[in-house]
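# One predicted model, sequence on top.
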Amino acid sequence: MKVILKEDVVNLGRAGDVVKVADGYARNYLLPKNLVMKTTAKILKQVNDIKKMIIAEKEKKSDESKQIIKKLETIVCLYNRKSDENGHLYGSVDENDVVEFLKEKGININRNNVIMKKHIKDLGDYEVDIIIGKEKGKVKISVKKEECKENKK
C-alpha cells in the first residue's frame, strides 16, 4: 500500500514522503496513530506540488543566507567599552550585542545564529561564528577602550 507520511517515521522516511508499506503495517500501526494518509491520484499531485514549493523556498532561503553571510564577512563590529588598566572589561560583549550591532547595519539575525564559545571580556580583536541555515560565516569584532571624559576643576 502506498501512503504519505504526515510525520517523520524512523526507518521509513520524512514527512511528505510517499512510501510503500505492507498493508497490515499501514492498517494496524501507521493509520491508527495518524502517522500517514492513504494516497490517491489527487493527493499525490498535491504532495508533488507542495514538495516543489518547499524545494523552491529552501533554495531561496539558501541564496538569502549566502548573501547575508557574504555581507557579514565585510563588517567589523566596533565596541567601545569601559575597562581596567589590564584590559579587562567591566562587563562583556555577548550574542545580544552582536545582534543589536548587526541590526543597526540592516542585518536581522537571531541571537541563536551567533555562536560564541564564551563572552568577550577583554579588549582586542575577535572573530565570531555566524550560522544561518546551513551557511556558516564569521564576523569580526573589535573591542576598544572607551575614552573617559574626566571633569577637572
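That came through, no problem. Numbering: from 1, shown residues only.

# alpha carbons only for contacts and neighbour counts from here, please
Noted.

# could you point out which element follows the strand or helix carrying Glu100?
Assigned by DSSP states H and E, Glu100 belongs to helix 95-104. As assigned by DSSP H and E, the chain's next helix or strand after helix 95-104 is strand 114-115.

# which secondary structure elements does that following strand contact?
helix 95-104, strand 124-132 (3 or more Cα pairs under 8 Å, 6 or more residues apart in numbering; DSSP states H and E).

# Just want the angle from the helix holding Glu100 to strand 124-132.
Per axes from the mean of the first three to the mean of the last three Cα atoms, to 10 degrees, the angle that helix 95-104 makes with strand 124-132 is 80 degrees.

# buried set for helix 95-104?
95, 98-102 (16 or more other Cα atoms under 10 Å).

# this is the other structure I want to compare:
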Amino acid sequence: MQVIFLQDIPRVGKKYDIKKVSDGYAVNFLFPKKWAVKATAEATAEIERRKKEIVIEREVREDLLIKNLDEIKDKIITIKAKADEKGHLFSAIHEKMLA
C-alpha cells in the first residue's frame, strides 16, 4: 500500500515522502497514530501543494533575513560589561542586553 508520511519516522520515511509499506503496518500502526495517510490522488495533490507553500515560505524568510542582515552589517554595537584586566568578561552577553 502506498502511504504519505505526515511526520518523520526513523528508518521508515520522512515527512511528505510517498512510500510503499505493508498493508498491516499501514492499517494497524501508521493510520491509527495519524503518522501517515493513504496515497490517493487528492492526498498527493494536497501534499504537493503543501510542499510548494513550504518552499515559498522558506524563500520569503530567506529574503527577509538577507534584507535584515544587510541593514545591520555596518552597525557597531557597544555593550558595557564588567571584565578583568585582560578583557575577559565576568558574565555572558544575553539577548536581553541587546534588545
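The structure has been received and is ready for your questions. All of these numbers come straight from a predicted model, not from anything done at the bench.

# on that earlier part again, who wins for proximity to Ile69 of the first structure among the helices and strands packed on strand 114-115 of the first structure?
strand 124-132 (7.7 Å; Cα to Cα).

# Tell me how far the closest one lies from the chain's centre.
15 Å (Cα atoms, centre = their mean, to the nearest Å).

# which bit of the second structure covers it?
Aligned using TM-score structural alignment, strand 124-132 of the first structure spans no residues in the second structure.

# Past that strand, which element shows up next along the chain?
Strand 124-132 of the first structure is succeeded, C-terminally, by strand 135-145 (DSSP H and E).

# contacting residues around that next one?
62, 65-66, 69-70, 72-83, 87, 122-131 (Cα atoms under 8 Å, 6 or more residues apart in numbering).

# Secondary structure class of Lys86 of the second structure, three-state.
With DSSP: H, G, I helix; E, B strand; the rest coil as the basis, Lys86 of the second structure sits in coil.

# What about it, how many residues nearby?
Neighbourhood size, Lys86 of the second structure [other Cα atoms under 10 Å]: 6.

# Could you do Val139 of the first structure as well?
Around Val139 of the first structure there are 21 residues (other Cα under 10 Å).

# And the one 5 residues further on, by the same measure?
A count of nearby residues for Lys144 of the first structure, using other Cα under 10 Å, gives 18.

# how much does the helix ranked longest in the first structure stray from the second structure?
Longest helix in the first structure by number of residues (criterion: DSSP state H): helix 41-72. Compared with the second structure after the fit, helix 41-72 of the first structure shows a mean deviation of 1.4 Å (mean Cα distance after the TM-score superposition for the first structure).

# what comes up buried for that helix?
Neighbour counts over helix 41-72 of the first structure (16+ other Cα under 10 Å) mark 44, 47, 62, 65-66, 68-70, 72 as buried.
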